[in-house]
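In: heads up, no residue letters with this:
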């Protein structure tokens, strides 16, 4: 089967999480750079990675890479790439661009030159002077970084965070890809209770349920490369069939989402229903300071107000103090908090076991991780039949 070079783009700070996901799908020779994870695979990786990657932004097909400090170099080397191997005669092929620390800094000029070069390349194969561009979409990107041009085609379409379940959202929503990353970074296990006391529109609980039941995040959406004639339809059909075969719909989970706003909880319930995991999540109206649990071991993963986007900064600090008091009572639990407040630990009253810098959109945030004790292992001669 044809080999391809793929790039899974990633939010800054999540590259290692995306790389681990790619490796877990069985792909080797994975390399990591700022904002991207690169790997080689066969053609079936385009459907598989689009369907399964939870934390990547999109999957790009790499066509070529070269140094270019002049427009002539950019044109000639782009023209020399095998565009007709991928792009059919009737394709629609717009060009996007970006340039960072490069001699060729004018993005519109670079886009225009790449477009012209691709047209000239396709002319040689299809023996025509004009392309109607009425067919499937092949969105090309020219990315210049320190005078190195990377030419790719987007295989995803709408970003991978668009799972298809979140028709309704609340204020300051957390992207689905980021929510999934927070859960994967926590090393949460599906046999442990998970609580989000600021669940909003339900993104963290829903992503946890998808992970807990091994449901592919892209199972219920479409991808732009599904319309590409170069990828056999059976590859998409087989990849989608595998998502159903591997899903563990019978696994019972204990996931709880609480919020003080009943209106936003209605949105959360609707989103969970759209995702097909509403029977695995209990949403409840509750103030954070009412949080209690009889469970000995559990996880709290949450995205509380930062004070920058919602509400008042001082109000957020008072909330963090209250969180510290409430969470302290759950002294055998592990809890994970994402916030942009640089003095969160001071108000929370405890130093994190680990802190990780991330970006929520364009906002720099820290992921504060507080590790609780590990639960004792069950005795081998006494099998444990309980899931929670």
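Out: Here it is on my side, so go on. If you're wondering where the values come from, they're calculated on a predicted model, not measured in any experiment.

In: For the rest of this, base every contact and every neighbour count on C-alpha atoms.
Out: Fine.

In: Please enumerate the strands of this protein.
Out: With DSSP state E, the ranges of strands along the chain come out as 3-9, 31-33, 36-42, 58-67, 95-100, 140-145, 148-154, 193-196, 255-259, 281-285, 298-302, 334-339, 354-360, 363-370.

In: The longest one - contacts with which helices or strands?
Out: In this case it means strand 58-67. strand 3-9, helix 45-52, strand 148-154 (3 or more C-alpha pairs under 8 Å, 6 or more residues apart in numbering; DSSP states H and E).

In: Residue 258: which of those is closest?
Out: When the helices and strands packed on strand 58-67 are compared by C-alpha to C-alpha, helix 45-52 sits nearest residue 258, at 27.9 Å.

In: orientation of the closest one relative to strand 3-9 in degrees?
Out: Using axes from the mean of the first three to the mean of the last three C-alpha atoms, to 10 degrees, the inter-axis angle of helix 45-52 relative to strand 3-9 is 30 degrees.

In: Okay, one more to line up with it:
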């Protein structure tokens, strides 16, 4: 069986490792492609739903090579028509569908051109097999057909996880205006190396995504979430309750710049999503916030403890962290909300 997963660009390796660990098989990916390719003998769909790092999963029905010129679409149309003989098993006259195309590389044609061709072929094949045309529904389709084109590589799969991305966990009763995707929260916890029995703190927890993901990941960790806005803390508690981890996370109203007043060299991991300067508006204010925050986290961490943050202010953070005495353990670029922040892991 061949599968294709969509993930946040920048965490393909983390998703690949989780997929292999949970489902077995062989995986491959290209960094910042937002996709992981997976070959496995057999797989439980329930196990796919338990993955914490993926957005969607697709069973691969067709893969080929495609040229970059518009005329190459003629050959693609012929190959698709002869290959999609079983598409009516997935898309019937009684299920609506939509085609979602992602394209990376330089091509004369557009993603819409490919989606149009794929949609036309699917309608013809289903009508040929059943005598009835399936319905196209671009807003709320029953089935999503995902096409991924990267340079000359062409993949087509049918969604195994419905139209809803798995990063939408379902526990977000309260939606923080600058909420972090749970898939990225999982990636940050993984990169930080959090474990059971350790103290894990998010001092700018907002709606509680990072503490909740930590509680879902670790049965016996000591997890704390703070925010200086009481409304966010109330929302975080609601989300924790909806996720089933209420009571496993201690939430409280507190200023992240004074974290050391609660924890004096007691924390194993601080994992957080501080405000981005791009969204904060005032570069002077954001730098002061980061400076005070970094000072306080250094005092709060145990020797060897780690601070993991996602930020667009990474140059300032790295310079300040080096001055304070942090050691840079890891850094990488990811895509989040149309921006390309870095996840930075610092060690005391």
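Out: Perfect, thanks for sending it. Keep in mind that what you see is a predicted model, and the values were worked out from it rather than measured.

In: ok so, going back, any chance of the helices and strands packed on strand 58-67 of structure 1 in TSV, with mean neighbour count and distance to residue 269 of structure 1 too?
Out: Shown next, in TSV, are these (neighbours: other C-alpha atoms under 10 Å; distance: least, C-alpha to C-alpha, whole Å):
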stretch	mean neighbour count	distance to residue 269 of structure 1
strand 3-9	20	30
helix 45-52	24	24
strand 148-154	22	33
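
In: one step back: TSV for the strands of structure 1, including distance to residue 77 of structure 1?
Out: Listed next are the strands of structure 1 as TSV, based on distance: least, C-alpha to C-alpha, whole Å:
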stretch	distance to residue 77 of structure 1
strand 3-9	18
strand 31-33	23
strand 36-42	21
strand 58-67	7
strand 95-100	16
strand 140-145	12
strand 148-154	10
strand 193-196	51
strand 255-259	53
strand 281-285	53
strand 298-302	48
strand 334-339	44
strand 354-360	35
strand 363-370	37
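
In: quick one: the helices in structure 1?
Out: With DSSP state H as the criterion, structure 1 has helices at 15-24, 45-52, 71-79, 107-126, 176-186, 203-212, 233-246, 262-275, 313-329, 344-348.

In: Let me have these in TSV, extended by distance to residue 299 of structure 1.
Out: Below are the helices of structure 1 laid out as TSV (distance: least, C-alpha to C-alpha, whole Å):
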stretch	distance to residue 299 of structure 1
helix 15-24	19
helix 45-52	24
helix 71-79	50
helix 107-126	46
helix 176-186	8
helix 203-212	11
helix 233-246	25
helix 262-275	20
helix 313-329	11
helix 344-348	17
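
In: Pick the most deeply packed of those.
Out: Most buried of the helices of structure 1, by mean neighbour count (mean count of other C-alpha atoms under 10 Å): helix 203-212, with a mean of 26.

In: Of all the helices of structure 1, which one comes closest to residue 293 of structure 1?
Out: helix 313-329 (9.5 Å).

In: How far does that closest one sit from its chain's centre?
Out: From the chain centre to the centre of helix 313-329 of structure 1 is a distance of 29 Å (C-alpha atoms, centre = their mean, to the nearest Å).

In: now the helices and strands packed on strand 58-67 of structure 1 as CSV including distance to residue 117 of structure 1?
Out: Below are these laid out as CSV (distance: least, C-alpha to C-alpha, whole Å):
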stretch, distance to residue 117 of structure 1
strand 3-9, 21
helix 45-52, 26
strand 148-154, 12
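
In: and of those, who's closest to residue 128 of structure 1?
Out: For these, the distance to residue 128 of structure 1 is smallest for strand 148-154, at 22.4 Å, taking C-alpha to C-alpha.

In: with structure 2 superposed, average distance for the closest one?
Out: Taken over the aligned residues, the distance from strand 148-154 of structure 1 to structure 2 averages 1.9 Å (mean C-alpha distance after the TM-score superposition for structure 1).
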